[in-house]
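1. After the sequence you'll find the predicted model.
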Amino acid sequence: MGDTKNLSNTEAIEKIQEIARDADICLFATNLTELPISARPMSTQKVDDDGNLWFLSSKSSVHNEEINKDSRVQLFYSHKGSAEYLSVYGEATILVDREIAKDLWSPIVKAWFPEGVDDPELTIIKVAPSDAYYWDTKNNKTVSLLKIIAGAVTGKTMDDGIKGKITV
């Protein structure tokens, strides 16, 4: 079933940074107390040295409205190329700060905010993780698939990588 390696402190933050950077897009879930939960793809602009995840968002978006009602969010990352996965649960804070927006800005964001960092709709979402879990296969997908097939044939559970709780 794979190895378990729980991470904390710097090692935990580095794992969050690595997977979030490489995957870039996450499913950003809000309104966690009602089913179905509300989720949408969002691009992570930055993971800072404290493990906070930063996003740019529209002031009038549904997810901003939902965060204003309940700040608990869950982020789901999947990096298909390296078969790494990350789930982050935390508290979201909505900010309006042009200096932070400049730091997070990239030219592609102009498609959503045509007035740039001065766009009145531009807000920043900071997610402070309180719980996270990762899965990281040691081998590429072809090897993992072969191990799954071998496990099915032999009836033995095959090592499918490393997983663990992340404590920031």
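-> Nice, I can see it.
2. CA atoms for contacts and neighbours, from now on please.
-> OK.
3. which strands and helices sit next to the longest strand belonging to the chain?
-> Selection of the longest strand in the chain by residue count, based on DSSP state E, yields strand 122-136. With contacts defined as 3 or more Cα pairs under 8 Å, 6 or more residues apart in numbering; DSSP states H and E, strand 122-136 has these neighbours: strand 53-58, strand 84-95, helix 98-104, strand 162-167.
4. Past it, which element shows up next along the chain?
-> Sequence-wise, the next helix or strand downstream of strand 122-136 (DSSP states H and E) is helix 141-154.
5. Now that next one: buried residues?
-> Ser144, Lys147, Ile148 (16 or more other Cα atoms under 10 Å).
6. okay, now the closest residue to the last one other than its chain neighbours: neighbour count?
-> Yep, that's Ile148 we're talking about. Taking Cα to Cα, 6 or more residues apart in numbering as the measure, Ile148 lies nearest to Met158, with 6.6 Å between them; neighbours along the chain are not counted. Using other Cα atoms under 10 Å, the number of residues around Met158 comes to 17.
7. does Met158 really touch Lys147, like I thought?
-> Yes: under the contact definition of Cα atoms under 8 Å, Met158 touches Lys147, with a separation of 5.9 Å.
8. hang on, the earlier thing: and the helices and strands packed on strand 122-136: which comes nearest Tyr133?
-> strand 162-167 (4.5 Å; Cα to Cα).
9. then this one, side by side with the first:
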Amino acid sequence: MADLSKFETEPKLQLLKEIKGARCVMLGSPVASEHMQPMAPQIDKQTVKTVEEGGDSVIYFFSDNTSDLGKAIMKNPGARVMATHIGSDYQACVEGAIYPVLNDPTLIERFWNPIAASWYPDGKGDPKMLMLKFVPITAAVWASTGNPFKFAYETAKANITDTLPDVGSSKIIAA
């Protein structure tokens, strides 16, 4: 369940933690005709601490410099793209700028994990590896308690009283 008090008091931090907990998000391309694709966000304790201390969030992704997405970002660094996260009780659509990060061994080491290793047969030095740096700018977020009984009650009440159900909150935030 989404914490609605954090939604009101710490929406930027909650957004980052929700994305950190996601197996993947849908990441857009600078090329409008290309579809979004699932990508695993790389967020660590250091990133969360930066946001807790009032700093900006940054989300990294392992990618491939031979993929359509990788090529598009290499041609248009800093392009604005969208990333979406849909959970059972928290959804977000994040707009931000995306940059290629080339051959940064410290960054690769920081986020290297068995899942990343499975995509790069030549390991941390794989020539196809391309790290992407996504800098969120703004986000539309929605959260609810995820309580199915409250949802059923609110839906029934709305149908009987001709009102809208109260099933959560939404807002636009600076990410």
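-> That came through fine. Computed from a predicted structure; not experimentally measured.
10. Could you quantify their similarity as a TM-score?
-> TM-score for the superposed chains, counting by TM-score structural alignment, normalised by the length of structure 1: 0.83, backed by 159 aligned residues with a Cα RMSD of 2.3 Å.
11. thinking again about what came up before, which SS class is the counterpart of the residue nearest to Ile148 of structure 1 in structure 2?
-> Alignment note: Met158 of structure 1 maps to Pro165 in structure 2; criterion TM-score structural alignment. Under DSSP: H, G, I helix; E, B strand; the rest coil, the three-state class of Pro165 of structure 2 is coil.
12. How much space separates Pro165 of structure 2 from Ala156 of structure 2?
-> The gap separating Pro165 of structure 2 from Ala156 of structure 2 is 8 Å, by Cα to Cα, to the nearest Å.
13. Where does the spatially most central residue of structure 2 fall, secondary structure wise?
-> Among the residues of structure 2, the one closest to the centroid is Ile19, at 4.6 Å (Cα atoms, centre = their mean). Following DSSP H and E, one finds Ile19 of structure 2 within helix 11-20.
14. go on, Tyr77 of structure 1?
-> Assigned by DSSP H and E, Tyr77 of structure 1 falls in strand 72-79.
15. quick one: that strand to structure 2 mean distance?
-> Taken over the aligned residues, the distance from strand 72-79 of structure 1 to structure 2 averages 0.7 Å (mean Cα distance after the TM-score superposition for structure 1).
16. Other residues contacting that strand?
-> Strand 72-79 of structure 1 has contacts (Cα atoms under 8 Å, 6 or more residues apart in numbering) with 19-20, 22-32, 67, 84-92, 127.
17. repeat for stretch 16-32 of structure 1
-> Contacts with stretch 16-32 of structure 1, where a contact means Cα under 8 Å, 6+ apart, come from 37-48, 51, 63, 66-67, 70-80, 84-86.
18. Tell me the buried residues within those.
-> The neighbour-count criterion (16+ other Cα under 10 Å) marks 38-39, 42-47, 51, 63, 66-67, 71-79, 84-86 among these as buried.
19. Quick one: residues contacting the aligned residue in structure 1 for Thr138 of structure 2.
-> Using TM-score structural alignment, the equivalent of Thr138 of structure 2 in structure 1 is Asp131. For Asp131 of structure 1, the set of contacting residues under the criterion of Cα under 8 Å, 6+ apart consists of Val88, Tyr89, Gly90, Lys165, Ile166, Thr167, Val168.
20. Now do the contacts for the aligned residue in structure 2 for the third one.
-> Under the alignment defined by TM-score structural alignment, Gly90 of structure 1 corresponds to Gly96 in structure 2. For Gly96 of structure 2, the set of contacting residues under the criterion of Cα under 8 Å, 6+ apart consists of Arg80, Val81, Met82, Ala83, Phe134, Val135, Pro136, Ile137, Thr138.
21. Quick check: Gly96 of structure 2 vs Arg80 of structure 2, distance?
-> From Gly96 of structure 2 across to Arg80 of structure 2, the span is 5 Å (Cα to Cα).
22. again with Phe151 of structure 2
-> Summarising the geometry, the distance separating Phe151 of structure 2 from Arg80 of structure 2, computed by Cα to Cα, is 35 Å.
23. Pull the number of nearby residues for the nearest residue to Leu95 of structure 1 once chain neighbours are set aside.
-> The shortest distance from Leu95 of structure 1 to any residue that is not its chain neighbour, by Cα to Cα, 6+ apart, is 5.0 Å, and that residue is Ile124. Counted with other Cα under 10 Å, residues neighbouring Ile124 of structure 1 total 23.
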